[in-house]
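Asker: Need a 3D model of the following:
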Amino acid sequence: MSAPSHAPEAAEPVDSEPGATASGRSDADNRSLRQIAWQRLRRDKVAMVSGLVVVLLILAAIFAPFLVKLFGHPPTQFHQDLIDPSRRVPYLDPENPDAGIDRWGGISSDHLLGVEPTTGRDLFSRILHGAQISLLVAFLATLVCVALGTLLGIIAGYMGGWVDTVISRAMDIFLAFPLMLFAIALVGVIPEGVLGLSGNGLRIGVIVFIIGFFNWPYIARIVRGQTLALREREFVEAAKSLGASNRHILFKEILPNLVTPIIVYSTLLIPTNILFEAALSFLGVGINPPTPSWGKMLSEAVPFYQTAPYFIIFPGLAIFITVLAFNLFGDGLRDAFDPRTSD
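Answerer: Predicted structure coming up:
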């Protein structure tokens, strides 16, 4: 980039553009990429609202035990006195069993979202604790996926040759792998007490490993393509001419320029992982009961969709809102960092 020209002191500009600086450049030209992206993101109301929803969901999951103490009941506590034993759904009036059943599950100030059929467990508490499982699995799996994909993608793109060929063929193999069938088979047959883990801790670890380890090719392809373009840039050539090692060039020169696409792709990968965990729990090979899980709650709600529709609506809405918020926020980030987007 050429240095800014300096005009003589006596020759001051007559018609200067609004916002122009003394060097003749506008304020917009002096903004960093992060400042430009933040201003674009602030103008995107949908992305900002979605980001706020994402933050609230994360806070609700973190402080779920505190919120349950304030507004609900323990997620594993049964309230059989609220359930009609013959129909297995909540009474319309627990004080008067002859009044019939409540199709909306006894929603009240004591049970904000009603209670589950059969068990009478508080639905509000179970949805909050289910958010902990879904977000924990999604974030950890995304972290594993991004770490593997970034490392292998940047190596393949920079090294080229046989290294690129081997990693690219590995991507093709992993992309063709029947992930859902493999996850069902592995989670269903894994023994207890592996690596000191057991119960749901072991299941969460296995699910995180499966999602993260077998989904890395998606982000690796993005990182590889970006690296192929960056390795030809002047700053990389300058680092080579100064004798910088490949490790320095990869992690000090190229990787910082890949942060933006990695962040954007991560926000779009998280909702996919949430759906994957919910699908496994729905099929009965995810989190073991009585630990709450959105997918398991949907599975248990299927027999009651006619007599107690609320039981399938609320967990479904939790999944829908969470996935939609992450997707819209990810779309907003992608547009904000896209250099082709007009200010």
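Asker: contacts and neighbour counts: CA atoms only from here.
Answerer: Fine.
Asker: Name the SS class of the residue nearest the centre of the chain, please.
Answerer: Geometric centre of the chain, nearest residue: Ile270, 2.2 Å, by C-alpha atoms, centre = their mean. Secondary structure, DSSP: H, G, I helix; E, B strand; the rest coil: Ile270 is helix.
Asker: list the contacts for it?
Answerer: Going by C-alpha atoms under 8 Å, 6 or more residues apart in numbering, Ile270 touches 138-139, 142, 326.
Asker: Which one (most neighbours) among those?
Answerer: Using other C-alpha atoms under 10 Å as the neighbour criterion, Thr142 leads these with 27 neighbours.
Asker: Surely it is within a helix?
Answerer: Yes. Counting by three-state DSSP, Thr142 is part of a helix.
Asker: Distance of Ile312 relative to His111?
Answerer: Ile312 sits 16 Å away from His111, going by C-alpha to C-alpha, to the nearest Å.
Asker: same check, this time on Gly149
Answerer: 44 Å.
Asker: Between those two, point out the one with more neighbours.
Answerer: Shown here are Gly149 and His111; by other C-alpha under 10 Å, Gly149 has more neighbours (27 against 18).
Asker: And this one, please, so the two structures can be compared:
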Amino acid sequence: MIAAIESVAQPEIARQPLDEHRASERGFWRRFTQNRLALVALGVILILTLAAIFGPRLYGVDPNRQHYNAINAWPSQAHPLGTDSLGRDTLARILLGLRVSLLVAFYVEFINIGLGASFGLLAGYFGGWIDQVLSRLADMLFAFPGLLLAILVAAVFGQPVTERFGGIGRLLLVAGSLALVSWPLMARYVRGQTLSIKERDFIEAARSVGVTNSRIITRHILPNVAGLIIVSATLDVAAVVVNESVLSLLGLGIQPPDPSIGQMIRQSIDYLERNWSQVFFPSLALTLMVLTFSFAGDGLRDALDPQSRGS
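Answerer: Prediction:
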């Protein structure tokens, strides 16, 4: 008899948070589509992503080919955005640099979500020693300035990793060094949200009828923190793009001949007076990436939590 009651109660308990989640999701998309700036930013992000994926092949110009008759050239029909100090086509290098920057951001957010969100869910739900370990580890990492720690890791391991694994190893090292200082923040956000959700009535009801902890986390808590994870990851992309550019500006990021936006800015600063377009176009691409991800993240945050709008 008790088993029969539990078998009926469990679907009812599972349906309650899912119905609430669907209603919240409809309201979320309605609020987001009303934010024109966020929609435009999302459209620009899509264009930048497509340009990074397909642009280098469609444009068809080797980003490392040197045109000796067009060194430090201004924009022209042959080179729409000009060339750099070695005669390399600026547009071709920007397209490939976009790909590199977005790849780094993708790897960083993959680590943040996989590591940070998982730790946050476990620490928030179970508490105890898991929460203590996460809190102490996060405090230890937060004790250092984030970018300084990433610079230290890239400086110490950059050369050995590049010599052994080449360009892809360097890219993964840059992504790993940036993820090292950003995943605890994701974990802290998810932990706080999980602490709030696990005290709600439908979680207590699920426990009372014997729903397992793993099922509660995956079916009831995770859908309710997914929006927060997406918003945090989107906003963090802007910071990752800037920090990757800073590493490249310091010579600790992606190494030549592979281009990155920050590296292009660094190499063209010496020629600013001779041809300012060499700095302008990579800087414009960097600014566009940072602003669009920031606006899209703000729009997602406002749609997820209307009370945060304007705060």
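Asker: what lines up against the residue nearest to the centre of the first structure once you look at the second structure?
Answerer: Aligned by TM-score structural alignment, Ile270 of the first structure pairs with Val237 of the second structure.
Asker: likewise Arg224 of the first structure?
Answerer: By TM-score structural alignment, Arg224 of the first structure lines up with Arg191.
Asker: For the stretch 51-200 of the second structure, which segments count as helices?
Answerer: 90-111, 118-126, 128-142, 146-197 (DSSP state H, counting those that start in this stretch).
Asker: other SSEs contacting the second one?
Answerer: Helices and strands in packing contact with helix 118-126 of the second structure are listed as helix 128-142, helix 146-197; criterion 3 or more C-alpha pairs under 8 Å, 6 or more residues apart in numbering; DSSP states H and E.
Asker: Ser7 of the second structure is nearest to which of these?
Answerer: helix 146-197 (23.7 Å; C-alpha to C-alpha).
Asker: now the closest one against helix 90-111, angle please.
Answerer: Counting by axes from the mean of the first three to the mean of the last three C-alpha atoms, to 10 degrees, helix 146-197 of the second structure lies at 40 degrees to helix 90-111.
Asker: mean shift between helix 146-197 of the second structure and the first structure?
Answerer: Taken against the first structure, helix 146-197 of the second structure registers an average deviation of 2.5 Å after superposition, with mean C-alpha distance after the TM-score superposition for the first structure.
Asker: just the angle between that helix and helix 128-142, please?
Answerer: 150 degrees.
Asker: ok, then the element right after helix 146-197 of the second structure?
Answerer: helix 201-208 (DSSP states H and E).
Asker: How about residues contacting that following helix?
Answerer: So helix 201-208 of the second structure is contacted by 10, 13-14, 16-17, 197-198, 213, 216, 220 (C-alpha under 8 Å, 6+ apart).
Asker: next one: stretch 66-81 of the second structure
Answerer: 82-91, 274-275, 277-278, 281.
Asker: so who does the nearest residue to Ala239 of the second structure once chain neighbours are set aside touch?
Answerer: Of all residues not flanking Ala239 of the second structure in the chain, Val290 sits nearest, at 7.5 Å (C-alpha to C-alpha, 6 or more residues apart in numbering). Val290 of the second structure makes contact with 237-239, 241-242 under the criterion C-alpha under 8 Å, 6+ apart.
Asker: what about Val290 of the second structure, distance to Gln34 of the second structure?
Answerer: Taken as C-alpha to C-alpha, the span from Val290 of the second structure to Gln34 of the second structure is 22 Å.
Asker: Wait, a helix at the residue nearest to Ala239 of the second structure?
Answerer: Yes. Assigned with three-state DSSP, Val290 of the second structure falls within a helix.
Asker: In the first structure, what residue corresponds to it?
Answerer: Aligned counterpart of Val290 of the second structure in the first structure: Val323 (TM-score structural alignment).
Asker: before we move on, what about Thr49 of the second structure?
Answerer: Match for Thr49 of the second structure (TM-score structural alignment): Ile58.
Asker: Skipping its backbone neighbours, what lies nearest that match in space?
Answerer: Leu135 (7.6 Å).
Asker: I'd say that neighbour and Ile274 touch.
Answerer: Yes. Taking C-alpha atoms under 8 Å as the definition, Leu135 of the first structure is a contact partner of Ile274 at 6.8 Å.
Asker: of these two, who's got more company?
Answerer: A side-by-side neighbour count of Leu135 of the first structure and Ile274, using other C-alpha under 10 Å, places Ile274 first with 24 against 21.
Asker: Just to confirm, what residue in the second structure is aligned with Gly153 of the first structure?
Answerer: Aligning on TM-score structural alignment places Gly153 of the first structure opposite Gly120 in the second structure.
Asker: right, and its match touches Tyr189 too?
Answerer: Yes. Gly120 of the second structure is within contact range of Tyr189, at 7.4 Å (criterion: C-alpha under 8 Å).
Asker: Neighbour count: the two, which is higher?
Answerer: The residue with more neighbours, out of Gly120 of the second structure and Tyr189, is Gly120; 29 against 19, by other C-alpha under 10 Å.
Asker: separation between the more buried one and Pro56 of the second structure?
Answerer: Distance from Gly120 of the second structure to Pro56 of the second structure, counting by C-alpha to C-alpha: 39 Å.
Asker: what's around Pro289 of the first structure, how many residues?
Answerer: Going by other C-alpha under 10 Å, the residues that sit close to Pro289 of the first structure add up to 13.
Asker: With Ile113 of the second structure instead?
Answerer: For Ile113 of the second structure, the count of nearby residues is 21 (other C-alpha under 10 Å).
Asker: What does Ala155 of the second structure correspond to in the first structure?
Answerer: Counting by TM-score structural alignment, Ala155 of the second structure corresponds to Gly188 in the first structure.
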